[in-house]
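**Student:** Kindly return the folded structure for what I paste below:
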Amino acid sequence: MSSELTRTVQARLGLNGRDYHYYALDQAPGGTQLARLPKSLKVLTENLLRHGDHGLKEELQAMVDWLKHGHSEREIAFRPVRVLMQDFTGVPAVVDLAAMREAVKRLGGEVEKVNPQSAVDLVIDHSVMVDEFANEQAFATNVDLEMARNGERYAFLRWGQQTFDNFRVVPPGTGICHQVNLEYLGQTVWQQDTGDGTLICPDTLVGTDSHTTMINALGILGWGVGGIEAEAAMLGQPVSMRIPEVVGFKLTGSLREGMTATDLVLTVTEMLRNHGVVGKFVEFYGDGLASLPLADRATIANMAPEYGATCGFFPVDEETLRYLRLTGRAEQQLALVEAYSKAQGLWRNPGDEPVFTDTLALDMGEVEACLAGPKRPQDRVVLSRVPQAFELARGQSVSDSAESRLEGEGGQTAVGCEQAQKGTPFHLDGATHHLRDGAVVIAAITSCTNTSNPSVLMAAGLMARAAVEKGLTRAPWVKSSLAPGSRVVTRYLEAAGMMPALEALGFHLVGYGCTTCIGNSGPLPESIEAAIRKDDLTVASVLSGNRNFEGRIHPLVKTNWLASPPLVVAYALAGNMHVDLTKDALGTDKNGKPVYLKDIWPSQKAVAEAVAKVKTDMFSKEYGEVFDGDERWRAIDVTGSATFDWQDDSTYIRHPPFFSDMAAKPAPVTDIESARVLALLGDSVTTDHISPAGSIKADSPAGKYLQECGIKRKDFNSYGSRRGNHEVMMRGTFANIRIRNLMLDDVEGGETRHYPSGEQLSIYDAAMRYQDEGVPLVVVAGKEYGTGSSRDWAAKGTRLLGVRAVLARSYERIHRSNLIGMGVLPLEFSGDDSMESLGLSGEEQLSIRGLDGLNPGCRLTVAITDGDGKTREIEALCRIDTQDELTYYRHGGILHYVIRNML
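**Tutor:** I've put the predicted structure just below:
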């Protein structure tokens, strides 16, 4: 900020008797041309201007040049004003901060220097599980269990809240981090007191959850990063990136009667996945935005990871102001947002047509009712073809979209087929039922995607009311739940009189958190789990979430379907995926007459009237004391100390080994010689496959470890809740029950083959044996390696298992960055090379050479020695993309680099 250029572009803005200053884009060199940039890139350009250094003129020129080509190879540094965390990723981040203080202390530095330099908010929202459901005690029971299971973690977070500067914690039972961010934390325009007065700038952030992108609905640029990268950002390190390509998505028209925001977002997700936007920004524009409520924008922005983009950005306009006002933001803030956005060229005007890299368009009037499934959020299926999609999903891959696989099927239906009709008897609540293939065993209104949206929640409530009036009930084998994104949701559902009907169908409040969408669905009734196992039934979950990867929702549920909240209610009534909701009855009314979906689906007018009951005072009341928590949170007693008092017998919080052998200066980078393959993996391996997530199996390495520590199976909790214990997490890495290591035939789960012995072992046990033998490891994979949530343990666990490099066809952005942040080398096959074309079996040894001359994007030699001793060489692309990433890698990781800077 000290450069001559940054001084000359400072401007003043007077508003309601207050004086603000800002960095004006129109006064920068090339300002006239910069006005044509997509608004998301204008935010990045302002960020460069405000933090200007000696390369600022070249960076600004790179932005001008971007307009000519729609892309740039220029590397820039992005410095967000704040960081958002949830507790699953937040706890290990705070563990790392505590460990960094220990390392700085050991190396003779000042412990207090290890402090967030940016504003950090951590929202505890990922730990509540759906143990109790469909009764009035569900919420209280689940919260009690959450506090009992996580007392040690929460005490640790309370310590962090008291110890670290610029660090706030939103206690459990408040809401989902993204919805709290949307409804309260997000400012759109950030204010910062300086020696010269009040500086204003665009509100920007990075978050430790991939769905941080939801905040882009408010014109706030932000996206998910790994916990490692987020820690560096809050410690003052910039997020290094290339100027992104920006795909413009033009929205016109409006949704037809009966269509929901969920139908819209699943359509958008499919379109953008097919177009290809991985690593790119998506910016929505067009006059259709005028009729698109901000909650609908949030639904679309939320699912940017599902369509593969870095973010899905919406510009600031009148609808932004309306939402800020509704949610209780101060009038002075609203005036500031409008004045600054217009002065800086960030305001959306009718007919705006910025320059984009590429464009797509959608007439919202063409959107159809749909679901996505059974295993990927981009696999959209129109509602009438869900029964066929379910049948095709059984035993088949999902390499192509479910909808495309249905083409040419001639409208054949699976309803009535022998397999659909057979059932397994089970007993529940004194009655005998039959569980069939296709049974919906979980129906969950959950997740940040839809529970921020009053229109779809009110639609669910209205439909429940109509169903109850006609005498319909949910199928008895359905585990139903309602997990809103914030307390405001239940407040407006109650005000609109919707809760009694939802509860009559079993949709009682179970907690405020992510629950089912992240695998915290809790156990099914024992008799139902036994029936599924007995005949290996293919059953389903239907949830209003954003993730439906295999093995994620529940280990016994093989097909998972994303749907709008009202369709979640409909499938709870129908009870089976074989039911065609467009023509089959959901059940019978009190008189024995069939009731169809169209009979209870609410009109847009009825939904609008219900949404009108959402009032500002609901938000003001719920967020008035948002950081205080309930009496249980306030009763947690912690002692204030600069460093944490680690407990050796803790199974939740352990001192991690990342910095134990760290020296004050980094060792030279050396070649990787004679590495063994730990796993040979196919395409679309997600971070859910790699990272420990969901429940802990008793016979898994992590389960065995916990039992050795005296932990009973009922107290295992989830992997997510134990992310502060590296012993659990490294044992759970690559341990997903659905992962397929191609080194083994027809084996699912975290197994591998140890060489040269040829013995089949768990991946953890094999890695420890290799570690004892002094053998480095590599992982070989296909396309889109690391897709999914920004799980830092997918990289941390990889490193602790002894993996030095990953060789894949392509990577998802966040995981590639996380691997570098942990000192793991990401390599990409060149040309047509792949594990298939090279005939790799996993028995080979790989040597990676040329690391002493490492540069971003360079080519490295990989020598492959087969089992018979023959060696061949290939070239691989180094996916260290920037100089900053190279620096982090040379230091052994990004946090090692930060510590050494502090010294």
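
**Student:** From here on, just use CA atoms for contacts and neighbour counts.
**Tutor:** Noted.

**Student:** Break down the stretch 551-700 of the chain into its strands, ranges please.
**Tutor:** With strands called from DSSP state E, counting those that start in this stretch, the stretch 551-700 of the chain shows them at 559-562, 587-588, 594-595, 672-680.

**Student:** Also this sequence, please, to line up against the first:
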Amino acid sequence: MTSINSFGTLRQLKVNDTQYDYFSLPSLEASGVKGISRLPHTLKILLENLLRHEDNDTVRQEDIQAVAAWLETKKSDREIAYRPARVLMQDFTGVPAVVDLGAMRDAIKNMGGDPERINPLSPVDLVIDHSIQVDAFAKPDAMQINAHMEMERNNERYAFLRWGQKAFANFRVVPPDTGICHQVNLEFLAKTVWHENKNGQQTAYPDTLVGTDSHTTMINGLGVLGWGVGGIEAEAAMLGQPISMLIPEVVGVRLTGRLKDGVTATDLVLTLTQMLRKKGVVGKFVEYFGSGLADLPVADRATIANMAPEYGATCGFFPIDGATLDYLRLTGRDEQTIALVEAYAKAQDMWHEKNSSEPVFTDIVELDLSQVEPSLAGPKRPQDRVELKQLKPAFEKLLTDANRAGEQHTAYKTADGIEMHHGDVVIAAITSCTNTSNPSVLMAAGLVAKKALEKGLQRKPWVKSSLAPGSQVVTQYLKTSGLDKYLDQLGFDNVGYGCTTCIGNSGPLPDNIAKTVADHDLIVSAVLSGNRNFEGRIHPQVKANWLASPPLVVIFALTGTTSIDLTSEPVGKDTQGKPVYLKDIWPSNTEVAEEVAKVSSKMFREQYADVFAGSTEWRSMLVPAGETYTWQKDSTYIQHPPFFSSMSAQPGKIHDIENARILALLGDSITTDHISPAGSIKPDSPAGKYLQSKGVAVKDFNSYGARRGNHEVMMRGTFANIRIRNEMVPGMEGGITKHYPDGEVMSIYDAAMRYQSDHIPLVIIAGKEYGTGSSRDWAAKGPKLQGVQAVIAESFERIHRSNLIGMGILPLQFKSGETRKSFNMDGTEIITLKGIHDDMKPGAEITALMRRQDGSQAEFRLISRIDTQNEIEYYRHGGILQFVLRNMLKTV
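**Tutor:** Have a look, this model is predicted:
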């Protein structure tokens, strides 16, 4: 596509001996589009994107002018078409995306088209990081054992991804046991300013991306605009479809001061998460500015940006400045790229200085960094910050709420004589992209380990400890500093390069510990340096999950309990029996800085020199060939999905939903972890029974995440979370419901299949924040295959709302002040939804007619959360991929 450049903004920028074309924002302002220099940096990036893609079809002059007009109201209802430069994937969401692309090749072939038309048009990087599990721990060869088991469990999936790497253009795969996708992106893939050769001329523009993991936002710390989308939306983006979005509100966060000694970037991000969640930034851009940026290195910025989904924002952006260049140089980027970043940012007025004039924001909040205190977050949500000194009463409240008050001192012995209590830490994990990209907190963890061992302290025997570095560079700098051996001695041996505990791949607890927890229904804790701690996510037996910095993770492995006030009670006793307090083994900022100074650019260059090669096991796999995939009918990992099987060349008309039954009646904060199959597969679950019917032994089940390429497993695991509470079956937990009209209690999957056989449409009813959490496409795909046609909720999480539309499910919102309780819903009702038709407008009002079991009726209005005209088209076609496929067929 060629820009028509109606504003005449194409300019040239010479950097060293290379000349680049670029679309100049100052030139746009000079042409009469006033105020652009006052825009937030994030909106400048969106504006440049529109300038570069202006085609008088998807992008018009009025769209460009609307971004400038945003300054008048600081918000906009203007829909724009945004085209990110690239797409990032991890393997859990990447496998189903490649499965869909393979199925699309089959579909277009069956309809007379060319399969090779189905190809990523934008660069795609898939990093395999979600499949390694902590089976072995606290031993020198833990990483090798876990990596070998990962390859054995996932050989079929990995061979499929390698087929995709060969079959599709513009598609690269970073092999397993290399690093976490967000950290690999931060340390290697991202350029901050992208450039490409078009007709022999280099064009420069901001590096932008979308990713199939909500923590794609981590890259915002490097001045790169990126956020998470569902796999469905990412597939459309890589197939050339623009992302349809409203020009967002932008909340500015003014940072001042600097962190106190002993306060970590993790403490800062937990404070910001609580503050911004309270402020309300869902669906908005967040942009950081102010004098406090001067003392925040990129590693700290990336920690903050990583958790944007936890505070609800689309992104958490840091502008380009000197620290950006320092990080690019440290991580081994070439000097031409670094020079281009500086020259481009300054030419486009995207460069931030300490005394830069403040942009205009929709709203501004302020945080004095010196006020941040050591903290954790939990026990169930990342925004529930608890100051370290308040942890003990917070845990006691948890016991009281669980009707276990007074039991905290009761001891329960394991078979081998270990005494256990409520509040015991059974998992202490340094894991997750949030913190493992940050040398300061990892070096601090190593220093805590060193000081603890010098005092004679040791990890408690009931603690499963692990260190999962975000990249191989982490291992190298810990080794260079000599701190790795102290972590190893405390049981924090490297267990593998991946997300591990943070996504539920914590592996089994030791048998004696697991049995004692189960026998006495102990409320035990996990402490991890991750970003999410939702119910049932970390480990099915762990009910209290606490997010903390890596050095605090080490501390809690030493205490063995979260029922403690570390500001007044000792961590343990030294070799002379004297108490050792937190202050005695906590490193100073100076000590940490001395260790961080040992990190060098040579480490990054060496570790990323051959990043796509992989291990011997990876390279020696047998890989199928061909433009289309040869599906294996007996495979339990990869199956041909049914989404395109009965698809016609033209879409049918959309229509009202008549006489739908309620599949589940849910409360607030239903996360994608509750909806999407995640974690371990229970033998007596529908998915477990299916696998056993196919001859799969229970020990070989693997996880739901590993089987995302098989819709038969995934649809059976949808709404199967052990902690989900369906109000149709009060007092019970898990994926169960009542089937009507008979009222029989059964699994949600079994009820859905019975309704489906009777041709009865289904709806889900829910409270606030439906679909928060990771951007899991199966949280939309699963309900679609179960027969869900609409979700009615009080509010939706941004990514999940678009995923529902992407699968042809209608998101509907109760009017303000109304809820399921306003209409006394109990799940027995029959729902008819009126006003759904081809001419439906974005945000249309839908009439709900509700017939109760006693024959009485109620009528109320709902708001369609199909927010843009593009989304109307996707819904009309039955989903975004069907829309793309039909358009590709038209151009054959």
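
**Student:** Sketch out the strands for the stretch 651-800 of the second structure, chain order is fine.
**Tutor:** In the stretch 651-800 of the second structure, strands defined by DSSP E, counting those that start in this stretch lie at 657-665, 736-739, 744-747, 762-765, 788-793, listed in chain order.

**Student:** Columns mean neighbour count and distance to Asn199 of the second structure on top of the ones you listed, output as a markdown table?
**Tutor:** Putting the strands of the stretch 651-800 of the second structure into a markdown table (neighbours: other Cα atoms under 10 Å; distance: least, Cα to Cα, whole Å) gives the following:
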| stretch | mean neighbour count | distance to Asn199 of the second structure |
| --- | --- | --- |
| strand 657-665 | 22 | 51 |
| strand 736-739 | 25 | 59 |
| strand 744-747 | 15 | 58 |
| strand 762-765 | 24 | 51 |
| strand 788-793 | 24 | 47 |
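
**Student:** Now tabulate these in TSV and tack on distance to Thr73 of the second structure.
**Tutor:** Below are the strands of the stretch 651-800 of the second structure laid out as TSV (distance: least, Cα to Cα, whole Å):
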stretch	distance to Thr73 of the second structure
strand 657-665	38
strand 736-739	46
strand 744-747	49
strand 762-765	35
strand 788-793	29
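
**Student:** Could you point out which of the ones you listed sits nearest Lys543 of the second structure?
**Tutor:** Closest to Lys543 of the second structure of those is strand 736-739 (Cα to Cα; 20.1 Å).

**Student:** The first structure: matching residues for that closest one?
**Tutor:** Aligning strand 736-739 of the second structure against the first structure (TM-score structural alignment) gives residues 751-754.

**Student:** Quick one: average offset of the matching stretch versus the second structure, please.
**Tutor:** For stretch 751-754 of the first structure, the mean distance to aligned residues of the second structure following superposition is 0.3 Å (mean Cα distance after the TM-score superposition for the first structure).

**Student:** among the strands of the stretch 651-800 of the second structure, which is nearest Lys890 of the second structure?
**Tutor:** Nearest of the strands of the stretch 651-800 of the second structure (Cα to Cα): strand 788-793, 27.7 Å.

**Student:** Give me the mean deviation of that closest one from the first structure.
**Tutor:** Looks like 0.3 Å for strand 788-793 of the second structure (mean Cα distance after the TM-score superposition for the first structure).

**Student:** residues in contact with that strand?
**Tutor:** The contact list for strand 788-793 of the second structure (Cα atoms under 8 Å, 6 or more residues apart in numbering) reads 657, 663, 761-768, 770, 808-814, 819.

**Student:** one more time with 6 Å, if that's ok
**Tutor:** Residues from elsewhere that reach strand 788-793 of the second structure, judged by Cα atoms under 6 Å, 6 or more residues apart in numbering: Leu762, Val763, Ile764, Ile765, Ala766, Gly767, Ile809, Leu810, Pro811, Leu812, Gln813.

**Student:** Check stretch 275-288 of the first structure too.
**Tutor:** Here stretch 275-288 of the first structure makes contact (Cα under 6 Å, 6+ apart) with 244-253, 308-314.

**Student:** Out of those residues, name the ones that lie in strands.
**Tutor:** Among these, the residues falling in strands (DSSP state E) are Val246, Val247, Gly248, Phe249, Lys250, Leu251, Thr252, Cys311, Gly312, Phe313.

**Student:** The counterpart of Ala863 of the first structure in the second structure: helix or strand, and which one exactly?
**Tutor:** Under the alignment (TM-score structural alignment), Ala863 of the first structure pairs with Leu849 in the second structure. Per DSSP states H and E: Leu849 of the second structure is located in strand 845-851.

**Student:** Of all the strands of the stretch 551-700 of the first structure, which one is nearest His433 of the first structure?
**Tutor:** Within the strands of the stretch 551-700 of the first structure, the stretch nearest His433 of the first structure is strand 587-588; the backing value is 16.2 Å (Cα to Cα).

**Student:** whereabouts in the second structure does that closest one align?
**Tutor:** Under TM-score structural alignment, the match for strand 587-588 of the first structure is residues 572-573.

**Student:** check the fit of the matching stretch onto the first structure and give the mean distance.
**Tutor:** Averaged over the aligned pairs, stretch 572-573 of the second structure sits 1.0 Å from the first structure after superposition, using mean Cα distance after the TM-score superposition for the first structure.

**Student:** Which residues outside that stretch are in contact with it?
**Tutor:** Stretch 572-573 of the second structure is contacted by residues Pro579, Val580 when judged by Cα under 6 Å, 6+ apart.

**Student:** how far does it sit from the chain's center?
**Tutor:** Centroid displacement of stretch 572-573 of the second structure relative to its chain, using Cα atoms, centre = their mean, to the nearest Å, is 38 Å.

**Student:** For the ones in strands among the contacts of stretch 275-288 of the first structure, please prepare CSV with the additional fields distance to Trp793 of the first structure.
**Tutor:** What follows is these, written out as CSV (distance: Cα to Cα, whole Å):
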residue, distance to Trp793 of the first structure
Val246, 30
Val247, 31
Gly248, 33
Phe249, 33
Lys250, 37
Leu251, 37
Thr252, 41
Cys311, 22
Gly312, 25
Phe313, 28
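
**Student:** ranking the residues you listed by neighbours, who comes first?
**Tutor:** Among these, the one with the most neighbours (other Cα atoms under 10 Å) is Gly312, at 34 neighbours.

**Student:** what does it align to in the second structure?
**Tutor:** That one, Gly312 of the first structure, aligns with Gly316 by TM-score structural alignment.

**Student:** Equivalent analysis for Glu132 of the first structure, please.
**Tutor:** Counting by TM-score structural alignment, Glu132 of the first structure corresponds to Ala136 in the second structure.
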